[in-house]
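*Asks:* Pasting the sequence and the predicted model now:
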Amino acid sequence: MLYKTDNLIIGTSGGADSMSLLNFLYDYNLKINKFNLIAVHVNHCLRNEESDRDAKFVEDFCMNKNIKLYIKKIDIKKIAKEKKIGLEECGRNVRYSIFNDFSLKYENSKIATAHTLSDSMETFFLNLIRGGNLKSLIGIPPVRKDIIRPLIFISREEIEFYCKFNNIKYVTDSSNFDRNYNRNKVRLDIVPVLKKINPSFNSIFKRFINNIFQEEEYLDNISQKIYLNTKLENQKFNIKNLKNLDVCIKKRVIFKILKDFSENIESKHVNLALKSIENNINYINLSCDIKIKLENEILELRKSKIDKKLVWKYKFNKINDLREINKIFLVKKILENFKKYDLKNLVDINKIENLKDVLFRNRRPEDIFCPINRNITKKVKKFFNELKIDKNLRNTLVFLAEKNNVIWIENIGVSEKYKIDENTKKAFFIYQTKNNVQNL
């Protein structure tokens, strides 16, 4: 988990789980002196004085142990309302966005979260209730990219024993007992019944999850080999041998094929593609931006034509969940070491701070843009024609703009007018997350 790690960013709420993790890593690091520990506490501003109490508790602990701490105070209720999503989802998105910001700030870093076996169990049942696939039933993985979860096989009972044995104090979040949240219903109502039926349920669940993981890994390896054998050039796939496979493998291969084209693939898209293949349907639109062409057992993925009347826009925020096109863009404020970042995605803050109504949006007919390193302003349409950008793709690109003045374009970068230069003191770094933040 900690191979080649210099900086360890630890999500710290102040609860029993996170305080156990922080305390353990602190003690462990005293012995090996390998990591720079960085605690990050996110105050969601949802529980008034209780939220402030939690932040103060974490602050006092870190000060006593001389652990570097960052506290971020975020109005989650306001953001959730703007984005029209639930508080739980919004809070998770914001937390991971903040953790990711710090992982970019500190080189050779990993993010440690205090998820436990109990959290994984809750996730398992929530995914089961929603009708998830085999992979979703694995629960919360111990490692995903640069995120590690050292406590994922430790139960809540073991955490509480560890805290008591080591005299570790912690705070309790009163919202954990609010049954308006489905996760709390699972933890408070469903899991206790199962443990009453079988007191060894924790051990059984661990064994069950391990079995699922092994089967999932085996099936994924098989489907990956088949997927690679089908792959041709230019988003084309030879599916001649796909029809004879078991439906389980078929769906997995189709998922990989579609994932090659778009990050936002759901089971409904896989089922539609499977229907197209089995019934020899030549053309089918899978979503607002993906179309399948099937001819002579060659499957080709194309961009669907987007309705030009579809107009969307979002305020310029740290997290920009562009739901019309299933993309999430994050914005990070940079104060130094600009060369570490992709320069074309850096926007000089001083050059845009006096602009009003800066928005993330799709393109407009009147848009103008000044290409980088070219001191000429031209119509975006003409600029796209010069670059020979696919017409189906143009309406899916994300713009940062004020009125018709385009500041930045997805995949192209910043305007000459707003790029950083030798006088730049601060900049915004714009980047897209490959996975939905909530699934990190």
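*Replies:* Good, I have the coordinates.

*Asks:* Only C-alpha atoms from now on, for both contacts and neighbour counts.
*Replies:* Will do.

*Asks:* give the contact list for residue 361.
*Replies:* Residue 361 is in contact with 311, 312, 313, 314, 398, 399, 400, 401, counting by Cα atoms under 8 Å, 6 or more residues apart in numbering.

*Asks:* which SSE is the last one in?
*Replies:* Translated: residue 401. strand 399-402 (DSSP states H and E).

*Asks:* could you say what helices and strands that strand packs with?
*Replies:* strand 358-361, strand 405-409 (3 or more Cα pairs under 8 Å, 6 or more residues apart in numbering; DSSP states H and E).

*Asks:* what about the helix or strand that the last one is followed by, distance to the chain center?
*Replies:* Moving toward the C-terminus from strand 405-409, the next helix or strand (DSSP H and E) is strand 413-414. Computed by Cα atoms, centre = their mean, to the nearest Å, the chain-centroid distance of strand 413-414 equals 23 Å.

*Asks:* Please compare the first structure with the one that follows:
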Amino acid sequence: MLSAQKQLQEFIKSNALFKPTDKILLAVSGGKDSVAMVHLFRSLGFSFGIAHCNFNLRGQETIRDQEFVRSLAKALKTDFHLKSFDTQKFAEKNKISTQMAARDLRYAYFEEIRKGFDYKKIAVAQHQNDAMETVLLNLIRGTGIAGLHGIKADRNNIIRPMLCFTADDILKLVKENDWAFVEDSSNASNKYIRNKIRMDIIPEMEKINPSLAKTFDHHLKYFSDLEAFLNSEVAKIKADILIKNDRGYQIERKAIQNLKPQKLLLYEVLKDFSFNETSITDLINALNGIPGKQFFSDTHHIILDRENIIIHKIENKHLSDLAVFESDLTFQFDNYRFKQNKLTAFPSSFTSNENTIFVDQSLLVYPLKLRFWQQGDVFKPFGMKGVKKISDFFINQKVNVKQKASIPILINGDGKIIWVCGLRGDDRFKVRSNTKKIIIFEVEKP
């Protein structure tokens, strides 16, 4: 116990996480990691309160967790903050996964409590194994050097004091002190990628290196220092070669050709403009070609000039959403003209193209809405089983950023996307064998 206390105390001090007199908000799920954090903070005499989130995703188990944490706070005579969320509804409304929804809700609530009750920092109980899982997850998905430092001990008012312990350290500590905790049943499911890494991949790696978590912790500190050094050098390069002009920025071709290593440094210089590695490779390959070639990111546009690359911000349209009512036979949005017609009889066959869709009228909730594409939009392309981000669909259709900012999206009254106008309808609204009434939407492109 004393060695664990000393280990935690030294970690907090060496990383300047907070002062001994600061009041800290502890995020407590009821699992062994957060319970160990509570007891260690208590034994060290720190001032703290406890916050718990009920995401209502695991039935009665969430009530059990909530009441356990409430009882823990009461036994320790410390402040208790609780919030219950309709996480599923939030995820559907924002078109994100339930895991991402829970994360966003959790941190927004913790920050609200931190400000409202004058807590200095928010402490979460992630440990060395969590940091290792994060790195492996980043490597699987694809990452730059920023994905290799794992989890920062202090970032944006969130501190992670338990990073000085491994999962085994915490389990041993809990058993030795007979601290009660609750188990989250979802941790035993391998349907989540992180759980697969924890349950299947890491045990195989530990057969080769039993001290894997400690080894990772050593290397993560090295990568963190390496990232800090790279950022410092890139800041100097940007100050030297990135020249501001009336419409944005420019970089001399010669300056790019002198960069070594060229791809890494140019990516770091341009990543604030949302250009990915593929775009950087294409840009480098075009440097010795004829002027005029263009490159697009989600936010910016590069033109390859004779002596420079010119970087401009893409100006998004600010056209108000258009409400479409059932009685509207024709309507216009931006430079697109639309027609809406009800079929009086069920046709024997359908002749459609990208500018026409047939929709099951019973599924429509009026008024419909026309607007431009937004980040996070998802739909189920006609003929597909799963959902797809419209941004990914645009990439597959070779639609550049400038074009996609001008493509109207037809949206049902319940929020579901009916049509990426002029490209593809949503499979959920297609005409089926039991459809009784049909509406045809047509678009005339500018």
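*Replies:* Great, that's in hand. If you're wondering where the values come from, they're calculated on a predicted model, not measured in any experiment.

*Asks:* ok, back up a step: please identify the most buried of the helices and strands packed on strand 399-402 of the first structure.
*Replies:* strand 405-409 (a mean of 23; mean count of other Cα atoms under 10 Å).

*Asks:* Please work out which residues of the second structure line up with that one.
*Replies:* On the second structure, no counterpart of strand 405-409 of the first structure exists by TM-score structural alignment.

*Asks:* all strands for the stretch 301-440 of the first structure, in order.
*Replies:* 313-315, 319-322, 327-334, 346-348, 358-361, 368-369, 378-379, 399-402, 405-409, 413-414, 427-432 (DSSP state E, counting those that start in this stretch).

*Asks:* Of all those strands, which one is nearest residue 71 of the first structure?
*Replies:* strand 327-334 (16.1 Å; Cα to Cα).

*Asks:* which residues in the second structure does the closest one align to?
*Replies:* Using TM-score structural alignment, strand 327-334 of the first structure pairs with nothing in the second structure.

*Asks:* Tell me which of the strands of the stretch 301-440 of the first structure is the most buried.
*Replies:* strand 346-348 comes out most buried of these by mean count of other Cα under 10 Å, with a mean of 26.

*Asks:* picking that back up, dump the contacts of residue 361 of the first structure into a markdown table; add distance to residue 352 of the first structure as well.
*Replies:* A markdown table is the format used below for these (distance: Cα to Cα, whole Å):
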| residue | distance to residue 352 of the first structure |
| --- | --- |
| 311 | 23 |
| 312 | 21 |
| 313 | 18 |
| 314 | 17 |
| 398 | 18 |
| 399 | 15 |
| 400 | 11 |
| 401 | 10 |
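
*Asks:* So what touches the helix or strand encompassing residue 10 of the second structure?
*Replies:* Element membership for residue 10 of the second structure, per DSSP H and E: helix 2-14. For helix 2-14 of the second structure, contacts defined as Cα under 8 Å, 6+ apart pick out 18, 40, 43, 44, 161, 162, 164, 173.

*Asks:* cool, stretch 66-86 of the first structure as well?
*Replies:* In contact with stretch 66-86 of the first structure (Cα under 8 Å, 6+ apart) are residues 37-46, 55, 59, 62, 87, 90-91, 321.

*Asks:* The same query, at a cut-off of 7 Å, please.
*Replies:* Outside stretch 66-86 of the first structure, the residues within contact range by Cα atoms under 7 Å, 6 or more residues apart in numbering are 37-45, 62, 87, 90-91.

*Asks:* what's the distance between the helix holding residue 10 of the second structure and the middle of its chain?
*Replies:* Distance, centroid of helix 2-14 of the second structure to centroid of chain: 33 Å (Cα atoms, centre = their mean).

*Asks:* which bit of the first structure covers the helix or strand following it?
*Replies:* Where DSSP H and E defines the elements, the next helix or strand beyond helix 2-14 of the second structure is strand 23-27. Mapped onto the first structure using TM-score structural alignment, strand 23-27 of the second structure covers residues 7-11.

*Asks:* mind listing the helices for the first structure?
*Replies:* Under the criterion DSSP state H, helices of the first structure are mapped to 16-32, 49-65, 76-83, 87-105, 117-130, 156-165, 182-185, 191-197, 201-230, 247-259, 267-278, 349-352, 380-387, 391-394.

*Asks:* Turn these into TSV, columns for distance to residue 307 of the first structure and mean neighbour count.
*Replies:* Shown next, in TSV, are the helices of the first structure (distance: least, Cα to Cα, whole Å; neighbours: other Cα atoms under 10 Å):
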stretch	distance to residue 307 of the first structure	mean neighbour count
helix 16-32	47	17
helix 49-65	45	16
helix 76-83	23	16
helix 87-105	29	19
helix 117-130	31	18
helix 156-165	50	14
helix 182-185	37	16
helix 191-197	47	13
helix 201-230	32	15
helix 247-259	22	19
helix 267-278	20	17
helix 349-352	31	16
helix 380-387	17	14
helix 391-394	10	14
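
*Asks:* Which one of those lies nearest to residue 286 of the first structure?
*Replies:* helix 267-278 (5.6 Å).

*Asks:* okay, the angle between that closest one and helix 247-259?
*Replies:* 110 degrees (axes from the mean of the first three to the mean of the last three Cα atoms, to 10 degrees).

*Asks:* Mind listing residues that contact helix 267-278 of the first structure?
*Replies:* 251, 254, 255, 284, 286.

*Asks:* Let's have the residues you listed in a markdown table, adding distance to residue 195 of the first structure.
*Replies:* Below are these laid out as a markdown table (distance: Cα to Cα, whole Å):
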| residue | distance to residue 195 of the first structure |
| --- | --- |
| 251 | 35 |
| 254 | 39 |
| 255 | 36 |
| 284 | 48 |
| 286 | 43 |
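
*Asks:* Out of these, flag the one nearest to residue 158 of the first structure.
*Replies:* residue 255 (38.6 Å).

*Asks:* In the second structure, what sits opposite that closest one in the alignment?
*Replies:* By TM-score structural alignment, residue 255 of the first structure lines up with residue 268.

*Asks:* Spatially nearest residue to its match (excluding sequence neighbours)?
*Replies:* residue 234 (6.8 Å; Cα to Cα, 6 or more residues apart in numbering).

*Asks:* Quick one: map residue 110 of the first structure onto the second structure.
*Replies:* In the second structure, residue 110 of the first structure lands on residue 121 (TM-score structural alignment).
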